[in-house]
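1. Pasting a predicted model and its sequence here:
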Amino acid sequence: MILIGHRGAKGHMAENTLASFEKALQLNVDMIELDVFLSRDNIPVVIHDKTIDRTTSGFGLVSSFSARELREFGIPTLQDVFQLVNNQCDINIEVKEIKAVKSILDLIDSNIFSKDKILISSFDWNALQEVRFHDDEIRIGVLTETDLELAIAFAKFMQAYSIHPYYHLLTPENCQKMKNNRLKIFTWTVNEPEDIIFVKSLYVDGIITDFPDRV
């Protein structure tokens, strides 16, 4: 089973920061999960929200700031994370806006970071179609918190690598269906001990968690 640090090690350090990713590496994760928007100068930066209000001391849209300005608020670029991780684990990039797809793929192609260690996921399935349009090999993960049947059908159509379902959706039956369709199951965000025991009993392929040390 793959251990996936949610926004790094969000339960221990400020989410989506270099310190959080460093902590996740120290906790021996197999993969880190992070979120990407574009800065004003069209550089992929790592932040969950479309504004910087919740996670920094600043206010405003991510797209209103340059990557350099965002760095001053503690928001790293995706390139910063590639350099920090340096192929020590896989990276699950959650695309937050479709317009970021091309910039993300260009960055991946221009890097020494191994492409086969990248997994791109999104709740915006149009964004995943855009990824597949530009790259027919990179691993894709279909995020869902509602309709698992539809997600399975879409994942098969897209030749996805994995489905990332909200853990409350999981049953032995639908987990078996995903496995029968050769789809990896990376479930989120599983933090409480009893929930970790539950998803392990379903033999999921990966657990996305704020507390990698609990799994």
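-> On my side now, so go ahead.
2. CA only for contacts and neighbour counts going forward, please
-> Noted.
3. which parts of stretch 97-112 are buried?
-> Buried residues in stretch 97-112, defined by neighbour count with 16 or more other C-alpha atoms under 10 Å: 97-98, 100-101, 104-105, 107-108.
4. Can you lay out those residues as CSV showing distance to Val190 and secondary structure?
-> CSV is the format used below for the buried residues of stretch 97-112 (distance: C-alpha to C-alpha, whole Å; DSSP: H, G, I helix; E, B strand; the rest coil):
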residue, distance to Val190, secondary structure
Glu97, 25, coil
Ile98, 27, helix
Ala100, 27, helix
Val101, 27, helix
Ile104, 27, helix
Leu105, 29, helix
Leu107, 30, helix
Ile108, 28, helix
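5. can you redo these as TSV with distance to Gln83?
-> Putting the buried residues of stretch 97-112 into TSV (distance: C-alpha to C-alpha, whole Å) gives the following:
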residue	distance to Gln83
Glu97	23
Ile98	24
Ala100	20
Val101	20
Ile104	15
Leu105	16
Leu107	12
Ile108	12
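6. End to end on stretch 43-58, go ahead and measure it.
-> For stretch 43-58, the first-to-last residue distance is 19 Å (C-alpha to C-alpha, to the nearest Å).
7. Identify the residues contacting that stretch?
-> Contacting residues not belonging to stretch 43-58 are listed as 14-17, 34-39, 59-63, 67, 73-79, 96, 100, 103-104 [C-alpha atoms under 8 Å, 6 or more residues apart in numbering].
8. And the next helix or strand past the strand of greatest length in the chain?
-> The residue-count maximum for a strand in the chain (DSSP state E) belongs to strand 31-38. Per DSSP states H and E, strand 31-38 leads on to strand 44-46 as the next helix or strand towards the C-terminus.
9. Tell me the first helix or strand C-terminal of that following strand.
-> Where DSSP H and E defines the elements, the next helix or strand beyond strand 44-46 is helix 67-72.
10. what packs against the helix or strand just after that following helix?
-> As assigned by DSSP H and E, the chain's next helix or strand after helix 67-72 is helix 78-85. Secondary-structure packing of helix 78-85 (3 or more C-alpha pairs under 8 Å, 6 or more residues apart in numbering; DSSP states H and E): helix 18-26, strand 44-46.
11. Take this one as well and set it beside the first:
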Amino acid sequence: MARDCAFSWGGKSSALARLGLAFLLFAAPHAQAFDLQAHRGGRGLRPENTLASFEHALRMGVTTLELDIAITADGIPVISHDAALNPAITRDAQGRWLQERGPLIRSLTLAQVQSYDVGRINPTSSYARAFPDQQPRDGQRISTLAALFKLVNDLGAKDVHFDMETKINPHHPESTLEPEAFVKTMLEVIREAGMTQRVMVQSFDWRTLELLHRLEPGLRTMYLTIAAPDFHTLTDGSWTAGHLLADHDGSVPRMIRASAENFPGVIWAPNYNNLSAPLVKEAQSLGLQVIPWTVNQEPLMERLIEWGVDGIITDYPDRLREVLTQKRMPLPEGVKN
């Protein structure tokens, strides 16, 4: 897919020139610094993926806001980890907890989506036991992506970046828009906000990332992977746009590089359980950054930093800031106004 785009730009030399310019733009100081990413805005501290969580992270000081994208029935990108309303965090207009999985976001208009309150965790859910320190903020709604960009601009957080995941599942195509429509809808908002240089897009579904290489070649892409008994994205090519480990000597970094070809700004985001020091070095030798997810324990943060990872995605940015402080590493400044 990315190979085809080289010729659509007027020949191979033109494509190389554009890629060279993109490398200069995106191998910027941000790409060199340690990337402290607040997962879902820092869901260990504030309600996930809400403007309240993002503002809290911005005031604390993070490099990047990590978030998830869904698309409503009227074509608006909103920030939600789940394709359907999650009963663990969702109350209706009467304040009643959803008793089961709610409707798909793609089936609801923005007005319908925002009629629900996602400002606290249902105290009877297992999710509440997993994040007992999360402070509720009643009245929070599922936000649009445009509203997050506005919040960041209003706060003057000019150096903060965004890591947004396309919530697309190749095994459940009915749950979301198909990849190209999804990506184009999201890209329109990113471009309108002038944020292409501050956004990286991540996905387990690598079709998304290969589309982005064609549609917005300079935008950073993050290849999500996991190999676990209950969720494994590297087995049969369904998640990896047809790429197979067997064709790359069992190497995930090599498979990512094959998918990304020579495009710059490419990141590997493995589940931390699947990472090792040699894998970090292999990936970096191929020109990939390595930013594992989701790392919440301080000793593990310390170990990964010692391995040389380029950043960490965490539910607890305050803990990661403490680790960076102990290691005398630079800290991102929080917004003051």
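-> Happy to help now that I have it. Because the structure is a prediction, the values reported are computed rather than measured.
12. List the TM-score for the superposed pair.
-> The TM-score (TM-score structural alignment, normalised by the length of the first structure) is 0.93; 214 aligned residues with a C-alpha RMSD of 1.6 Å.
13. circling back to that earlier point, can you tell me which of the helices and strands packed on helix 78-85 of the first structure is most buried?
-> strand 44-46 (a mean of 28; mean count of other C-alpha atoms under 10 Å).
14. Look up the average distance of that one to its aligned counterpart in the second structure.
-> With mean C-alpha distance after the TM-score superposition for the first structure, strand 44-46 of the first structure departs from the second structure by a mean of 0.5 Å once superposed.
15. just to revisit the earlier point, nearest to Thr187 of the first structure, out of the helices and strands packed on helix 78-85 of the first structure?
-> Within those, the stretch nearest Thr187 of the first structure is helix 18-26; the backing value is 17.5 Å (C-alpha to C-alpha).
16. Onto which residues of the second structure does the longest strand of the first structure map?
-> Here strand 31-38 of the first structure aligns to the second structure at residues 64-71, judged by TM-score structural alignment.
17. Give me the contacts around the matching stretch.
-> With C-alpha under 8 Å, 6+ apart as the criterion, stretch 64-71 of the second structure contacts 35-41, 49, 54, 57, 77-83, 105-106, 145, 160-167, 176-177, 182, 313.
18. circling back to that earlier point, need the helices and strands packed on helix 78-85 of the first structure in TSV with distance to Pro165 of the first structure, can you?
-> Shown next, in TSV, are these (distance: least, C-alpha to C-alpha, whole Å):
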stretch	distance to Pro165 of the first structure
helix 18-26	22
strand 44-46	22
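19. wait, which of those is closest to Trp125 of the first structure?
-> That would be strand 44-46 among these, by C-alpha to C-alpha, at 19.0 Å.
20. before we move on, the earlier item: just the buried ones from the contacts of stretch 43-58 of the first structure?
-> So, by 16+ other C-alpha under 10 Å, the buried ones in these are 14-17, 34-39, 62-63, 67, 74-79, 96, 100, 104.
21. what do we get in the second structure for Glu192 of the first structure?
-> When the second structure is aligned by TM-score structural alignment, the residue opposite Glu192 of the first structure is Gln297.
22. residues near its match, how many?
-> Using other C-alpha atoms under 10 Å, Gln297 of the second structure has 13 other residues around it.
23. now the nearest residue to it once chain neighbours are set aside: how far from Tyr223 of the second structure?
-> Of all residues not flanking Gln297 of the second structure in the chain, Arg319 sits nearest, at 7.9 Å (C-alpha to C-alpha, 6 or more residues apart in numbering). Per C-alpha to C-alpha, Arg319 of the second structure is found 25 Å from Tyr223 of the second structure.
24. So between the two, which is more surrounded?
-> Using other C-alpha under 10 Å, the more surrounded residue of Arg319 of the second structure and Tyr223 is Tyr223, with 27 against 16.
25. now the equivalent of the more buried one over in the first structure: how far from Leu34 of the first structure?
-> If you follow Tyr223 of the second structure across to the first structure using TM-score structural alignment, you land on Val142. Counting by C-alpha to C-alpha, the gap from Val142 of the first structure to Leu34 of the first structure is 15 Å.
26. Please apply the same query to Tyr167 of the first structure.
-> Counting by C-alpha to C-alpha, the separation of Tyr167 of the first structure from Leu34 of the first structure is 18 Å.
27. Packing partners of the strand or helix carrying Arg303 of the second structure?
-> Using DSSP H and E, the element containing Arg303 of the second structure is helix 298-307. Where contact means 3+ C-alpha pairs under 8 Å, 6+ apart, helix 298-307 of the second structure is packed against helix 277-285, helix 317-326.
28. Nearest to Gly194 of the second structure, out of those?
-> If we rank these by C-alpha to C-alpha, the stretch that ends up nearest is helix 317-326, at 26.2 Å.
29. from the chain's centre, how far out does the closest one sit?
-> Helix 317-326 of the second structure has its C-alpha centroid displaced from the chain centroid by 21 Å (C-alpha atoms, centre = their mean, to the nearest Å).
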